[in-house]
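Chemist: Just a sequence and a predicted model for now, questions to come.
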Amino acid sequence: MDFSAPAKEMKASSTQSDLIDQFLTWKQENENCSARTVRKYRGLLNQLGKFLDGNFANAELKILEQFSGGWLHRAGYSAASRKVAVAAIRGFYSFLAKRRMVSKNPAQDLVYPRMGRRLPRFMGLKSAEALLFQPDLSSLSGVRDSAMLALLIGCGFRVAGLCGLNESQLIWYQYGEVERLAIRTLEKGERERLVPVPLEAMLLVQAYLGHQDLRNVDRLLENGDQVLFVNLRNRHVPEWEHRGELRRLSTRAVDRMIKRYAIDAGVPEDQAHAHAIRHLFGTELAESDSSTLQIQALMGHADPKTSEIYTHISMRKMTNVLDKGNPLSKMDTPVTALLNEFKKGKLV
């Protein structure tokens, strides 16, 4: 392969690690790429570097296809994980080509693996209701947990966005004659969205903020703001240093809290996580005839196609349409008499 001068320069002066660092720093500073995505991209690009014997400039489309296809597949990567790898490779080589670190972009035509779209597993309303009644409202931790669960259920927040909240992100405003609450949250690559809060969740947040025991918790940050949802103990720091940012509740702690309450409430294990609650939020919006754009805005989706999936699982709406229009409802069948008795409420 014939390299241009910039490409030869790159080979001589920049190590594999340097190039990956430059790209990922640019992703963070210019595209607000999340720390989680940066970690994934770094791991995949490091593997690509090993596959290429450390020489990114020697890559050709065929070689990149072998890596993102067969090699990663044999290494146990799913189609979804290989899709992330293709995104990382395409972004990386686009970055290098625009800065003339390679003579051309070999990943420009690298295709994403084909994969079907799975319908999300969502928590049912009864399960969410049972979950919400689990916290002990006589304690600060119980009121905190109840407020967090209400925000997850009523606003569709991601756990990271919820845990990252500070008190300044609570926006109080007048709606008619009533004071209402909205929350400005940062999620997935620091994307900001402002979400109105249901009255039920607002009352629980107010109960948490007004709790007498919260006044004894030092949650003041260096910028003068305050951590919103706090942990009440931290075994990794001395008691006198347990303040400010170290008071912030972690995403793992919230995941454990949801699982614990779900087990106690008898919620199915495949629903015992925050994303099942988020899917409930999206599904109920679709059931209530919210448009795709409204769902996208409330859930903070970057792509409206992600929001469209909830229209496929709005079962109550589809059941209503089916019951009114299906051909069996317009003819006699072997079970018509039984069904008529059922509708009259004569069958238990």
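Modeler: That came through, no problem. Residues are numbered from 1 along each chain as shown.

Chemist: going forward, measure contacts between C-alpha atoms and count neighbours the same way
Modeler: Will do.

Chemist: Would you map the strands across the protein?
Modeler: Counting by DSSP state E, the chain has these strands, from start to end: 170-175, 178-187, 191-196.

Chemist: Pull the contacting residues for C155.
Modeler: Counting by CA atoms under 8 Å, 6 or more residues apart in numbering, C155 touches V195, P196, V197, P198, F281, L298, M299.

Chemist: what about the closest residue to P268 other than its chain neighbours, distance to Y208?
Modeler: Spatial nearest neighbour of P268, excluding adjacent residues (CA to CA, 6 or more residues apart in numbering): A262 at 7.5 Å. In this view, A262 and Y208 are 21 Å apart by CA to CA, to the nearest Å.

Chemist: Can you add mean neighbour count and give the strands of the chain back as a markdown table?
Modeler: Below are the strands of the chain laid out as a markdown table (neighbours: other CA atoms under 10 Å):
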| stretch | mean neighbour count |
| --- | --- |
| strand 170-175 | 13 |
| strand 178-187 | 17 |
| strand 191-196 | 16 |
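
Chemist: can I get the ones you listed in a markdown table with distance to A286?
Modeler: What follows is the strands of the chain, written out as a markdown table (distance: least, CA to CA, whole Å):
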| stretch | distance to A286 |
| --- | --- |
| strand 170-175 | 24 |
| strand 178-187 | 21 |
| strand 191-196 | 17 |
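
Chemist: To L249, which of the ones you listed lies closest?
Modeler: strand 178-187 (15.6 Å; CA to CA).

Chemist: Please name every helix or strand in contact with the closest one.
Modeler: Using 3 or more CA pairs under 8 Å, 6 or more residues apart in numbering; DSSP states H and E as the contact definition, the elements that strand 178-187 packs against are helix 159-163, strand 170-175, strand 191-196, helix 199-209.

Chemist: between those, which one is nearest to S14?
Modeler: Between those, strand 191-196 lies closest to S14; by CA to CA that is 32.3 Å.

Chemist: And the residue most central in space within the chain, how close does it get to T251?
Modeler: Centroid-nearest residue in the chain: R158, 4.9 Å away (criterion: CA atoms, centre = their mean). As for R158, its distance to T251 is 10 Å (criterion: CA to CA).

Chemist: let's bring in a second model and compare:
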Amino acid sequence: MNYKENDFIKAFTQYLEAERGYSSHTVENYRRVVEQFALFLQGRKKNLLEVTPEEISSFLVHLKVQNGLSRVSQQNRLSALRTFYRFLKKRELVPFNPAQEVGGIKTEKKLPAFLTLSEIDKLLSFLKKKYLENKCFLNARNWAVFELFYASGLRVSELADLKRENVDLHNRLVRVHGKGKRERIVPFNESARQALQEYQVFRGLFEDKEGYFFVNRRGGKLSTRGIRKIFERVLKEAGILEKKVSPHTLRHTFATHFLAGGGELRVVQEMLGHASLSTTQIYTHIDWERMRRVYDLTHPHSGRRGN
């Protein structure tokens, strides 16, 4: 990779952060993909400005053969290259976007994992009991983290970036800055408010360095990595080992349980911060038997109304 290519990649990452508002995690992933592609081209005595759609296809096949890359991972890398070449084309560094001419990689939709009602009840009851038995900062914070995740469906990065000024305990609302710097207001339930109020007492003991709501034991921002470590530890302690659970699992659990309780898909879309309703529609896998019963009872031609 030559000096000029490094400049292109650096400018690209700055563009993703400053203009597109991508998370640091996504920016880092996109940077790695472009660097990997540049090295692949080097072996073919080409550079990033001399690319055909066929070379991008060959790169994806190479990753599949050499690294056993799944179709989802291939699609993610194709998306990164499409974004990169869109950036170069806007700056008139390439005549067209070669990645745009590569057909999408068909993927099988995988239903998101989620916890059952009994599992989430077990988890939250465990955290509350642990706090009541030992009212300390860590127990209060961990209980509040899990309650807010389940009550609001926030992304892990959104919870980590949450500022104190954006948490309204009185009205049970949080102001969230999501993907693409889109802002939204998300409500939470009374159980979450109780946990957040208890945590707020301990949060007030720390110097307010940067204003983040959730902090570590030193008063610094609680990172996404820190949150994931908390998940691993708490789930083990709570005895929920049957499923692989992450912060994102609670996001899925929130959406699934909300819809199962009769919530509207559009409301879930707003709360999750999805730009498109089609993204939210994956959650319609929930409780098909319940949906069938509702249909039979309400549709005028079902033959069961009034029975």
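Modeler: Here it is on my side, so go on. What you see is a predicted model, and the numbers here were worked out from it, not measured in a lab.

Chemist: Let me see the TM-score of these two.
Modeler: The TM-score (TM-score structural alignment, normalised by the length of the second structure) is 0.85; 289 aligned residues with a CA RMSD of 2.4 Å.

Chemist: thinking again about what came up before, what do we get in the second structure for the residue nearest to P268 of the first structure?
Modeler: Aligned by TM-score structural alignment, A262 of the first structure pairs with L235 of the second structure.

Chemist: What separation do you get for its match and L60 of the second structure?
Modeler: Distance from L235 of the second structure to L60 of the second structure, by CA to CA: 37 Å.

Chemist: And those two? Which one has more around it.
Modeler: In this view L235 of the second structure and L60 are compared by other CA atoms under 10 Å, and L60 has more residues nearby, 21 against 18.

Chemist: Is it correct that the more buried one is in contact with N76?
Modeler: No: look at L60 of the second structure against N76 with CA atoms under 8 Å: they stay out of range, at 10.4 Å.

Chemist: okay, the longest helix seen in the first structure sits on what stretch of the second structure?
Modeler: The single longest helix within the first structure, with elements called by DSSP state H, is helix 79-98. The aligned range for helix 79-98 of the first structure in the second structure is 71-90, by TM-score structural alignment.

Chemist: swap in stretch 124-132 of the first structure?
Modeler: Going by TM-score structural alignment: stretch 124-132 of the first structure matches residues 116-124.

Chemist: Show me what E190 of the first structure aligns to in the second structure.
Modeler: Match for E190 of the first structure (TM-score structural alignment): K181.

Chemist: neighbours of its match, just the number please.
Modeler: Neighbours of K181 of the second structure under the rule other CA under 10 Å: 13.

Chemist: Ignoring the adjacent residues along the chain, who's closest to it?
Modeler: In space, K181 of the second structure is closest to G21, 5.6 Å off (CA to CA, 6+ apart).

Chemist: ok, now which ones touch the one you found?
Modeler: Contacts for G21 of the second structure were tallied using CA under 8 Å, 6+ apart; they are K179, G180, K181.

Chemist: One more: N97 of the second structure?
Modeler: Residues near N97 of the second structure by CA under 8 Å, 6+ apart: R82, Y85, R86, K89.

Chemist: buried residues in the match of stretch 124-132 of the first structure?
Modeler: Neighbour-count burial for stretch 116-124 of the second structure, counted by 16 or more other CA atoms under 10 Å, picks out I120, L123, L124.

Chemist: thinking again about what came up before, any figure for the gap between the match of A262 of the first structure and L88 of the second structure?
Modeler: For L235 of the second structure relative to L88 of the second structure (CA to CA), the value is 45 Å.

Chemist: Show me what V38 of the first structure aligns to in the second structure.
Modeler: Aligned partner of V38 of the first structure by TM-score structural alignment: V27.

Chemist: What's the local residue count around the closest residue to its match other than its chain neighbours?
Modeler: Spatial nearest neighbour of V27 of the second structure, excluding adjacent residues (CA to CA, 6+ apart): T13 at 6.0 Å. T13 of the second structure: 20 surrounding residues under other CA under 10 Å.

Chemist: cool, P120 of the first structure as well?
Modeler: So P120 of the first structure, with other CA under 10 Å, has 15 neighbours.

Chemist: Can you list the buried residues in stretch 205-224 of the first structure?
Modeler: By neighbour count on 16+ other CA under 10 Å, the buried set for stretch 205-224 of the first structure is V205, A207, Y208, L209, L214, D218, R219, L220.

Chemist: What's the match for the second one in the second structure?
Modeler: In the second structure, the position corresponding to A207 of the first structure is occupied by E198, as judged by TM-score structural alignment.

Chemist: Contacts only, for its match.
Modeler: Contacts of E198 of the second structure by CA under 8 Å, 6+ apart are A140.

Chemist: circling back: reformat the contacts of C155 of the first structure as CSV; add distance to T15 of the first structure.
Modeler: Shown next, in CSV, are the contacts of C155 of the first structure (distance: CA to CA, whole Å):
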residue, distance to T15 of the first structure
V195, 44
P196, 48
V197, 49
P198, 52
F281, 46
L298, 43
M299, 41
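
Chemist: Which one (most neighbours) among those?
Modeler: Scoring the contacts of C155 of the first structure on neighbours with other CA under 10 Å, the highest-scoring entry is F281 at 26 neighbours.

Chemist: if I look at it, how far off is R121 of the first structure?
Modeler: Per CA to CA, F281 of the first structure is found 12 Å from R121 of the first structure.

Chemist: Surely I56 of the second structure is in contact with E101?
Modeler: No: I56 of the second structure lies out of contact with E101 (CA under 8 Å); the separation is 9.5 Å.

Chemist: between those two, which one's more packed in?
Modeler: I56 (23 against 14).

Chemist: What does that one correspond to in the first structure?
Modeler: In the first structure, I56 of the second structure lands on L64 (TM-score structural alignment).

Chemist: For I120 of the second structure, list the residues it contacts.
Modeler: I120 of the second structure touches nothing, counting by CA under 8 Å, 6+ apart.

Chemist: Break down the stretch 201-348 of the first structure into its helices, ranges please.
Modeler: Along the stretch 201-348 of the first structure, the stretches classed as helices by DSSP state H, counting those that start in this stretch are 251-265, 274-287, 292-299, 304-308, 315-325, 336-343.

Chemist: These: which one's closest to S17 of the first structure?
Modeler: Minimum separation from S17 of the first structure across the helices of the stretch 201-348 of the first structure (CA to CA) falls at helix 251-265, 29.9 Å.

Chemist: Please name every helix or strand in contact with the closest one.
Modeler: The contact analysis (3+ CA pairs under 8 Å, 6+ apart) places helix 251-265 of the first structure against helix 125-132, helix 159-163.
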